[in-house]
Structure formats: C-alpha cells, structure tokens
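Undergrad: This is a predicted model, with the sequence first.
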Amino acid sequence: MKHVLVVDDEHKILEVVTALFESKGFKVFAASDGHKAMEISGRENLSLIVLDLMLPDISGEEVCRRIRQHSRVPVIMLTAKVEEEDLLHGFATGADDYITKPFSLKELFARAEALLRRSAPDLVPLTVRNSWRNGELFADFEQGIVRKNGVEVALTASEMKILAALVKYSGKVFTRGELINIALGDGFDGYDRAVDSHIKNLRQKIENDPKTPVYIRTVHRLGYKFGGEDET
C-alpha cells in the first residue's frame, strides 16, 4: 500500500483529497499545518505529498525545502498563485508539479499517477555520495555492489534493501516495522524482531566492530538509523 501525505489548512479540501486517495487504495496521512506535515514526513515512508502553498504557520515552499533535505518523495504543490515567478520559485524549492485552485480531482489524481510512474521504485541514495569514512565503506545501489575496505561484501537482498533505505534517509530513525516492510514486504506477518537478525548480519559484514557500530546505529526504544555521515 502506498502512503500519501495531504497538507492543507482548508478543511474541505483536506477532506475531499483524503477521500480521493483512500478510494484509490492509498493510506492517507493528513495535516493542516507545516509543522505537522514535517513531523509526518520524517516519520513515515511516503510515496507522495500533496502540499498546499499557503499554510498558517510555515509556507508550503519552506516545508518542501526542508523535506528535500532528507527525502526525494514526489511533491505536488496546491496553489492559488499562477504567476510564472511563483511557480518557478516553487520548483526551485523542490516541488515536482503544481496544480492551481480550484482544481479537478480527476486531474489531481492523474498528475499523482504520472509522478508515481516516473519516480524510481528502487531505493537510491539522496546524494551522489556513495562512500564513507575515506572510502572504508562503498555502496553502489544501482549496481548492487557494496565494498568494505576495497573488498566486495556479499549482502542478501533484504540486507541490501535495509542498507539502501538507511542511506537514502540518512538521519531518519526507522522503526523495526518500517524496515520489515522495506526488506520483506507488507505481506510479512512474522515477529518484527526478525529485522534484528538482518541488522546483526549486516553489521557483521560492514562494521569494523559489530558490537560498537558506526554505520548502523541503534536508537534506544525507537529503531535504527545510518551513522556513516558522522565522521570521526
């Protein structure tokens, strides 16, 4: 199931857009202000964000800019502004598409489908950087290659997906449930601690000292995050 975040301070728009995506099989998260939108985007693995430009606390453009610091999730901006300068500024902050108010729900969903088709299904790093700690760890997720100190490491498909997710959202804390969905799919109904076994095996392969990991960090009572950006 794909997850979509709908952000708008107009209750009626929030309600009808939420109902639209739910009717199409999406799980919908709704927010009426920018702070709530950023909290949800930092917590959930979203497939799409529908974001109003005019919000009561933080502008949609600023919300988009902050989200772009940790995510490539497609963003459709809802706006009453139609001036070219405003649209170009919005694209500069990271929006993928615009739709002006009032809008057709059919058009909105058609644009959403087009964006989802274009967005890569694979987990890809947010930046071109693919090596850490002076080359100690190297990863090319397009080629499926990981090297530790120049030696290729054999990762399972699940381990590769987990590592790619942690790298893609560097700094984000993933719960065990989120990593289970990433590695084993939504249909997995086993115990969520199963992901700990994947993490343990992954640490054995990429950490110098698996008992004191620097790449895959445990966040007490929450889950795991990537720590490779924290150079020592």
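TA: Noted; the coordinates are in hand.
Undergrad: use CA for all of it now, contacts and neighbours both
TA: OK.
Undergrad: Next one: Ala157 from Glu62, what distance?
TA: In this view, Ala157 and Glu62 are 36 Å apart by Cα to Cα, to the nearest Å.
Undergrad: Between these two, which has more neighbouring residues?
TA: More crowded of Ala157 and Glu62, by other Cα atoms under 10 Å: Glu62, with 15 against 11.
Undergrad: which SS state does that one fall under?
TA: Three-state call for Glu62 (DSSP: H, G, I helix; E, B strand; the rest coil): helix.
Undergrad: who's in contact with it?
TA: By Cα atoms under 8 Å, 6 or more residues apart in numbering, the residues touching Glu62 are Thr93.
Undergrad: From Ser32, how far out is it?
TA: 15 Å.
Undergrad: Could you do Leu137 as well?
TA: 41 Å.
Undergrad: what's the burial count for the closest residue to Gly34 other than its chain neighbours?
TA: Spatially, and ignoring its direct neighbours in sequence, Gly34 is nearest to Ile58 (5.2 Å; Cα to Cα, 6 or more residues apart in numbering). By other Cα under 10 Å, 13 other residues sit near Ile58.
Undergrad: In this structure Ile58 contacts Ser32, no?
TA: No - with contact defined as Cα atoms under 8 Å, Ile58 does not count as touching Ser32 (10.8 Å).
Undergrad: Which neighbours do those two have in common?
TA: Residues touching both Ile58 and Ser32 (Cα under 8 Å, 6+ apart): there are none.
Undergrad: got the residue ranges for the strands in the chain?
TA: Along the chain, counting by DSSP state E, strands occupy 3-7, 27-31, 48-52, 75-79, 97-100, 131-132, 137-140, 145-148, 151-152, 216-219, 223-226.
Undergrad: dropping in the other structure now:
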Amino acid sequence: MNKETILIVDDEKEIRDLVEIYLRNEGYQTLIAGTGLEAMKLIEEQKIDLIILDVMMPVVNGIDACIHIREKHNIPIIMLSAKVEDIDKILGLSVGADDYLTKPFNPLELIARVKAQLRRFTKLNTSYNNGKYLEEEGLKLDLETGKVYKNEVEVGLTPTELSILRLLWSNKGIVFKIETIYERVWEQEYFENNNTVMVHIRKLREKIEDNPRTPQYIFTVWGVGYKFGE
C-alpha cells in the first residue's frame, strides 16, 4: 500500500475525478484543488509528495502556481496541458516542472510517470547519506543533504535538475547521450524529438554557471550529448 500523497490540481472536475480514481486504485492518498490558489494553500498545510498540475486554470494558472511552489518547495511536479506546441512544454519545464503530459492522456501513462517521479525522488533523497561532497571550482554538492552550493551560497535546484547534475558529476568526464540522460533520470524510454533534457540542462546552467553560454561545469559535446568537466 502506497503512503504517498498526491495533490491533483485541475479546474475540470471530470479530470480530477478520473485521475483520483486511478491514483487511489494504486494505493496513493490524494488531495484535490480546483485552482492554483487552492493548491498553494494546501501545500503549506499538508505534506505532499507529488503534484499533478494543470496549466490552464482561472485566477492563478499552472505556470504561475509552479513558479510560486518552486520558491519554497522541491516537490516533484507533473504538468498537464491541452496545449501541444513545443513552446508550451518548454515553458512548463522552464518554470520548474519535472515532467509534462498533454491532454487527452492515457491515465495509465500518467500513473507510470507518477511512479517514476516518486521512485527517483525517493532514491535521490535516500542516497545522500555518506557525508561526502563533490566539489569543483566554487561548486559543491553535499552528498548527505543533496544541497548544492555556488561560492558557499545555496542554489535551489528542482529534483530533476539535481538528478541530472548528480548523474553527470558522479561520472565526471564521461559523455552521456541525451537519450541515456532521459532514460536514467526519467526512467522512461526516450522518444524522438524530445527536448526535455535540453530544457533542463539550460535551466541547470542558468543556476550554476557564471555564464551559461560559456559553461565551466556542464559541457555540450556536439552531436553526442553532455558531460560534467572537461
């Protein structure tokens, strides 16, 4: 029986009810919010392990809600949207979402993504227990807490950004194909023209590099992928 609590945020009751049924059938506990404002209030009052967040909502939309949530919390966020254009997906991932699913979606695919995000987040938080650090010219990753510091100032990374950084840094100098990064971090099969990794790498660079255009930590190996360190 799963004990994780999932917050479902969508202004369409039919979607909320459908997602809740599938999650409860898998043993998850659920909380419901019909607006971004309700969601932000619940997050401050309840222990929540993952958020399923619709983009198109009145008053406070999913993008603004995600930005607000990321100011304080690193809870995994899966965004839902009826918009299918790449720019909408890039925007959602850029503001801190860990995954993105377009409507209409297969509920079983959503459940698979929920499980993958929770697995990765749990693994990420339980693996930092050896009290060591990774350090590189002003950048430090605390392997006990999973916190990242740039020039001794903590950098707020999302769970996905942290997973990518740890994967690359722990294998310093090794070039990872985009497909490999996606499959290792998201625990899903890579599909063609998926720009998810690129968006997260860009956001990660903006947070840890002095100049993202001339990185000193995460390097692009053109035509192959990415690596940490030269």
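TA: Alright, I've got the coordinates. Note that the coordinates shown come from a computational prediction; the quantities given were computed from them, not determined experimentally.
Undergrad: After superposition, what's the TM-score here?
TA: After superposition, the two chains reach a TM-score (TM-score structural alignment, normalised by the length of the second structure) of 0.53; 130 aligned residues with a Cα RMSD of 2.2 Å.
Undergrad: and the residue nearest to Gly34 of the first structure, what pairs with it in the second structure?
TA: Counting by TM-score structural alignment, Ile58 of the first structure corresponds to Val60 in the second structure.
Undergrad: The second structure: matching residues for stretch 6-18 of the first structure?
TA: Mapped onto the second structure using TM-score structural alignment, stretch 6-18 of the first structure spans residues 8-20.
Undergrad: in the helix or strand that contains Lys203 of the second structure, what's buried?
TA: With elements taken from DSSP states H and E, the one containing Lys203 of the second structure is helix 196-208. By neighbour count on 16 or more other Cα atoms under 10 Å, the buried set for helix 196-208 of the second structure is 196-197, 199-201, 203-205, 207-208.
Undergrad: One more: stretch 70-89 of the first structure?
TA: Per 16+ other Cα under 10 Å, stretch 70-89 of the first structure contains these buried residues: 70-79, 87.
Undergrad: Ok, stretch 7-14 of the first structure next?
TA: Neighbour counts using 16+ other Cα under 10 Å place 7-9, 14 of stretch 7-14 of the first structure among the buried residues.
Undergrad: Could you do stretch 166-182 of the second structure as well?
TA: For stretch 166-182 of the second structure, burial by neighbour count (16+ other Cα under 10 Å) applies to 166-169, 175-176, 178-182.
Undergrad: And stretch 90-102 of the second structure, by the same measure?
TA: Applying 16+ other Cα under 10 Å to stretch 90-102 of the second structure flags 90, 92-101 as buried.
Undergrad: Pick the one among the residues you listed closest to Ala39 of the second structure.
TA: Checking these against Ala39 of the second structure with Cα to Cα, the nearest one is Ala97 at 14.9 Å.
Undergrad: Tell me which residue of the first structure lines up with that closest one.
TA: When the first structure is aligned by TM-score structural alignment, Ala97 of the second structure is paired with Ala95.
Undergrad: how close does the spatially most central residue of the second structure sit to Tyr28 of the second structure?
TA: Centroid-nearest residue in the second structure, with Cα atoms, centre = their mean: Asp98, separated by 2.2 Å. Look at Asp98 of the second structure and Tyr28 of the second structure: by Cα to Cα, they are 19 Å apart.
Undergrad: Kindly report the same for Leu162 of the second structure.
TA: As defined by Cα to Cα, Leu162 of the second structure lies at a distance of 25 Å from Tyr28 of the second structure.
Undergrad: before we move on, the earlier item: what stretch of the first structure lies opposite the helix holding Lys203 of the second structure in the alignment?
TA: By TM-score structural alignment, helix 196-208 of the second structure lines up with nothing in the first structure.
Undergrad: chain center to that helix: distance?
TA: Averaging C-alpha positions (Cα atoms, centre = their mean, to the nearest Å) puts helix 196-208 of the second structure 11 Å from its chain's average.
Undergrad: after it, next one along is what?
TA: Sequence order places strand 218-221 as the next helix or strand after helix 196-208 of the second structure, per DSSP H and E.
Undergrad: Buried residues of that next one, list them for me.
TA: 218-219.
Undergrad: Now do it: which elements does it pack against?
TA: Secondary-structure packing of strand 218-221 of the second structure (3 or more Cα pairs under 8 Å, 6 or more residues apart in numbering; DSSP states H and E): strand 225-228.
Undergrad: For the strand it packs on, grab the matching residue range in the first structure.
TA: The alignment of strand 225-228 of the second structure onto the first structure (TM-score structural alignment) covers no residues at all.
Undergrad: Can you tell me what Lys200 of the first structure aligns to in the second structure?
TA: Checking TM-score structural alignment: Lys200 of the first structure goes with nothing.
Undergrad: just Asp86 of the first structure next, same as before
TA: Matched to the second structure by TM-score structural alignment, Asp86 of the first structure sits across from Asp88.
Undergrad: Kindly report the same for Leu108 of the first structure.
TA: Superposed on the second structure with TM-score structural alignment, Leu108 of the first structure falls opposite Leu110.
Undergrad: what residues are up against the residue nearest to its match when sequence neighbours are not counted?
TA: Spatially, and ignoring its direct neighbours in sequence, Leu110 of the second structure is nearest to Leu101 (7.6 Å; Cα to Cα, 6+ apart). Residues near Leu101 of the second structure by Cα under 8 Å, 6+ apart: 78-81, 110.
Undergrad: For those, work out which two are farthest apart.
TA: Largest pairwise distance in the contacts of Leu101 of the second structure, by Cα to Cα, is 12.6 Å, between Ser81 and Leu110.
Undergrad: Buried ones in the longest helix seen in the second structure, by neighbour count?
TA: Longest helix in the second structure by number of residues (criterion: DSSP state H): helix 107-126. For helix 107-126 of the second structure, the neighbour count (16+ other Cα under 10 Å) marks 110, 113-114, 116-118, 120-121, 124 as buried.
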